[in-house]
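J.: please find the sequence and the predicted model below.
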Amino acid sequence: MTADPSSRDEPTGTSITDADPRPHVVVLGAGFAGLSAVRALRKAPVRVTLVDRHSYSTFQPLLYQVATGALNPGDITYGARGFAAHTGAFFRKGEVTRVDPETRTVSLDVGPDLHYDYLVIANGVTTNYFGVPGAAEHAFPIYTRAEALAVRDRMTGYLDHIAATGEARGASVVVVGGGATGVEMAGTLAELRNTVLPSRYPELDPNEVHVVLVEMTDKVLPPFAPRLREYAAQQLRARGVELRLEAAVKEVRPDSVLLADGSELGAQMTVWATGVAAHERVKSWGLRQGKGGRIVVGGDLRVPDHPEILVAGDIGVIEDDALPQLAQPALQTGRHAGRTIARLVAGEPTERFHYKDKGTMATIGRLSAVADIAHGPKLVGVLAWLTWMFVHIFALLGNRNRIMVSLGLAFRYLAQRRGVMVVGDD
């Protein structure tokens, strides 16, 4: 019996055994790539099941704003079940434990297995600690909603503790990684130290709270144009961020970071903002993996040995054309994967994926950002900051999210100099 679509409960079985004769497409992951693939399949003659371990999708580029208190988690999350219903798909909540390409089966931690005719793997990646001793145990990543909240709780909890007890002076936050996330995190923390700490924690001397950014190369924001990198470094230093460039992390300890040159940085909190890798269990799926555990695919995003499997987003890599692990490549590969399945169902040949680079941007703080627009201007300062605001707010899925993020960011940056800090509840 065909399931009632209004219930959005996934029927078991494949198109071969189920009463619904349409090919069954299973999409793993409700991130940028997964949602883009589902949207691209909306008018295709297939039934789609979207799978994610959470019932929501997270807008990851703004997680650091959650970690530093400007936004609440609900401001940057969107209901995955509602999205699925809106696009005519089913939704299944669960964590993928196994993918068997031979039987075309996906196993979850709860409920029956899912059988597919086509599979889109878009379940993203996780933090890569690069084998650094103590990093996984003592550093705080900010790749998920829960991790961002953990950073926020640790930061405010520690400040409350030392304000009440006076036990420690010279508190330090060490941010590891000079990419966009690390620069945004370090710049925001330093700005909050300068503008919010005096009124919120009058017991503490802001000069005794340090923000250190550690980067193993000789520059911050390595992928950006030289003028933008130099501007970002100058703006970080102007906010009081100590830059430790060409510094590799040897070990992360509970209250310090040991560098390869033998120096040791005191750290009441270490934020890990460098590198990602595929989830460990992907190794058991029997698919060829490249650097960082990314699944190797052909130019049309299909797995060569299993052409019914497509890979999109950070977890995939085209063998002869590696893409950056950013939002735009995820969106574009997800859309291409969905369209490729629609072409296959229609008996049409697949097409090679071509990435359209739209540029990258990062914010350093209030009225300060860099924007490297592809085939366009390279912006710094207020204009780049306004561009960053517009792009990120527009990219959010729901109108409620756009309104709440607009209010939260406006309140942070407009009220910041009056010592106001937003720290809300989930």
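T.: Okay, I see it.

J.: for the rest of this, base every contact and every neighbour count on C-alpha atoms.
T.: Will do.

J.: can you give me the strands for the stretch 51-200 of the chain?
T.: In the stretch 51-200 of the chain, the strands defined using DSSP state E, counting those that start in this stretch lie at 56-58, 77-79, 90-93, 96-100, 105-108, 114-115, 118-121, 126-127, 139-141, 172-176.

J.: between those, which one is closest to residue 30.
T.: strand 56-58 (5.4 Å; C-alpha to C-alpha).

J.: can I get the strands of the stretch 51-200 of the chain in JSON lines including distance to residue 359?
T.: Shown next, in JSON lines, are these (distance: least, C-alpha to C-alpha, whole Å):
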{"stretch": "strand 56-58", "distance to residue 359": "21"}
{"stretch": "strand 77-79", "distance to residue 359": "24"}
{"stretch": "strand 90-93", "distance to residue 359": "33"}
{"stretch": "strand 96-100", "distance to residue 359": "33"}
{"stretch": "strand 105-108", "distance to residue 359": "36"}
{"stretch": "strand 114-115", "distance to residue 359": "38"}
{"stretch": "strand 118-121", "distance to residue 359": "25"}
{"stretch": "strand 126-127", "distance to residue 359": "23"}
{"stretch": "strand 139-141", "distance to residue 359": "25"}
{"stretch": "strand 172-176", "distance to residue 359": "24"}
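
J.: show me where the stretch 201-350 of the chain has strands.
T.: Ranges of strands in the stretch 201-350 of the chain, per DSSP E, counting those that start in this stretch, are 210-215, 241-245, 249-253, 256-259, 264-266, 269-272, 276-277, 295-297, 302-303, 306-311, 316-318.

J.: what is the fifth one packed up against?
T.: Counting contacts by 3 or more C-alpha pairs under 8 Å, 6 or more residues apart in numbering; DSSP states H and E, the secondary-structure elements packed against strand 264-266 are strand 256-259.

J.: try this one side by side with the last:
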Amino acid sequence: MSVEASVSTPHRIVIIGSGFGGLFAARALKRRKDVEVTLIAKTTHHLFQPLLYQVATGVLSEGEIAPATREVLARQANARVLLGEVTHIGLDTRTVAHEVLGRQTVTPYDSLIVAAGAGQSYFGNDQFAEHAPGMKSIDDALELRGRIFGAFELAELATTSAERDRLLTFVVVGAGPTGVEMAGQISELANRTLRHDFRAINPRDAKVILLDAGPAVLPSFGPELGAKAVSRLEKMGVDVRTSTKVIDVDNLGLEVEGPDGQRSRIESKAKVWAAGVSASPLGQQLAAQSESGLDRAGRVEVTPELTLKGRPEVFVVGDLMSLDGLPGVAQVAIQGARYAAKVITARLDGKPAPPPFRYFDKGSMATISRFSAVVSVGALKFGGFIGWLAWLGLHLVYVIGFKSRVTTLLHWAVTFIGRGRAQRVYTVQQVLGRRALERIDPAQAPHLPPVEGDPTSWRPTAS
């Protein structure tokens, strides 16, 4: 597709999503005076998702990993930010319909960059979400913070050993980077941060269980680093169980099927779901209106130029994009976003299109505990303290904003050098879970009896 170099009106570029793909695409176009960039997102912030688990475990505040998108783009004169959830993309009309608080707006585009990302997948068991929140949003992280810290508080009030054991058993489902990092942080929280804070319980009695249906921990890192991660986790007291499938989840525990096919139950109040992702439903709209298909995960198959087949003005980047088996990681989104901006710029300037997109793998990292991480960069694989320093430096670089970098570094110093955690505030609603509260009828609340053995089953009293 060619675009005339001299135009009387700006070239309208609409970007859907404020994650790594959306934000980096917008910033890559900041020097273009002949374009008008409109970024549409259902949240007002840019989320640094790889550090969500640190919000959930009290290391960082949500503000440090989720700066306001408007503030980030405030000095970019050719960009504006609109709040709204995209409900429809019209490829024939070249419009995007988005809605907020019942008000719908339609925004036209000349070029479209879809960076809508992905959500948590429960593999067809969406009812699990009420009892085992995922790790895809600030709401998820804050709810998990309430559930994790609240479990210790409720255990201090427990009247039976069975009740106490259930509250002090934490289960993390999924042994990828997020699951490993979360399991490690909960273990450190119990054994280091909270060790002197209670009188009726010993937080070090807490049990952390890491489950995965697959045969290995951190499978994308290779067997050597996976084994190192397991060794470190087990030294920290984490019970690692692979080839263990979750069959059912309820308020008080999980039913699992082990590698021998035998089913058993794990009594646990606080569960974290870190297994699987589900592509944005916008992918189905794009596939239905173009020649592009969907892969098994619901991601949109794109051309080597990251466009829809037959729709060269529509780019798909990040977690919603399916190309050559590329993983859904931040670097794929960032590099894809910059590439899409480069293609649009070349078209506006009447220059030849750049070569097809080629992903440069900068490696993968996962932190297991303070002073210990695993790093995989091509053939180079290492772990321990050096890996942790590499992880620290890389993540600090990608935190948006100088102020956020400084406060993040200070909070890391408090947590990793000392024993404190600066962000331990949570609400009763977060302990109970926002999904459960949504179903409570205040008129019926006084008549709901507590669930036997569950101190969190009380209901608010109607006024």
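T.: Cool, got the structure. The shown structure was predicted, so the numbers you read here are calculated from the model rather than taken from an experiment.

J.: include mean neighbour count and distance to residue 413 of the first structure when you put the strands of the stretch 51-200 of the first structure into JSON lines, please.
T.: Below are the strands of the stretch 51-200 of the first structure laid out as JSON lines (neighbours: other C-alpha atoms under 10 Å; distance: least, C-alpha to C-alpha, whole Å):
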{"stretch": "strand 56-58", "mean neighbour count": "22", "distance to residue 413 of the first structure": "23"}
{"stretch": "strand 77-79", "mean neighbour count": "19", "distance to residue 413 of the first structure": "21"}
{"stretch": "strand 90-93", "mean neighbour count": "23", "distance to residue 413 of the first structure": "37"}
{"stretch": "strand 96-100", "mean neighbour count": "18", "distance to residue 413 of the first structure": "40"}
{"stretch": "strand 105-108", "mean neighbour count": "19", "distance to residue 413 of the first structure": "43"}
{"stretch": "strand 114-115", "mean neighbour count": "22", "distance to residue 413 of the first structure": "47"}
{"stretch": "strand 118-121", "mean neighbour count": "25", "distance to residue 413 of the first structure": "38"}
{"stretch": "strand 126-127", "mean neighbour count": "18", "distance to residue 413 of the first structure": "29"}
{"stretch": "strand 139-141", "mean neighbour count": "23", "distance to residue 413 of the first structure": "24"}
{"stretch": "strand 172-176", "mean neighbour count": "25", "distance to residue 413 of the first structure": "22"}
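
J.: closest to residue 393 of the first structure out of the ones you listed?
T.: Comparing those under C-alpha to C-alpha, the one sitting nearest is strand 77-79, at 12.7 Å.

J.: apart from its chain neighbours, what residue comes closest to the equivalent of residue 90 of the first structure over in the second structure?
T.: Matched by TM-score structural alignment, residue 90 of the first structure corresponds to residue 80 in the second structure. Nearest residue to residue 80 of the second structure, sequence neighbours excluded (C-alpha to C-alpha, 6 or more residues apart in numbering): residue 38, at 5.1 Å.

J.: counterpart of that neighbour in the first structure?
T.: Checking TM-score structural alignment: residue 38 of the second structure goes with residue 49.

J.: tell me the contacts of that match?
T.: 10, 24, 25, 26, 27, 89, 90, 91, 92 (C-alpha atoms under 8 Å, 6 or more residues apart in numbering).

J.: from residue 29 of the first structure, how far off is it?
T.: For residue 49 of the first structure, the distance to residue 29 of the first structure equals 10 Å [C-alpha to C-alpha, to the nearest Å].

J.: ok, so what distance separates the spatially most central residue of the second structure from residue 85 of the second structure?
T.: Centroid check for the second structure by C-alpha atoms, centre = their mean gives residue 136 as the closest residue, at 3.2 Å. The gap separating residue 136 of the second structure from residue 85 of the second structure is 16 Å, by C-alpha to C-alpha.

J.: before we move on, back to that, show me what the residue nearest to the centre of the second structure lines up with in the first structure.
T.: Aligned by TM-score structural alignment, residue 136 of the second structure pairs with residue 143 of the first structure.

J.: what residues sit buried inside stretch 148-156 of the first structure?
T.: 148, 149, 151, 152, 153, 154, 155 (16 or more other C-alpha atoms under 10 Å).
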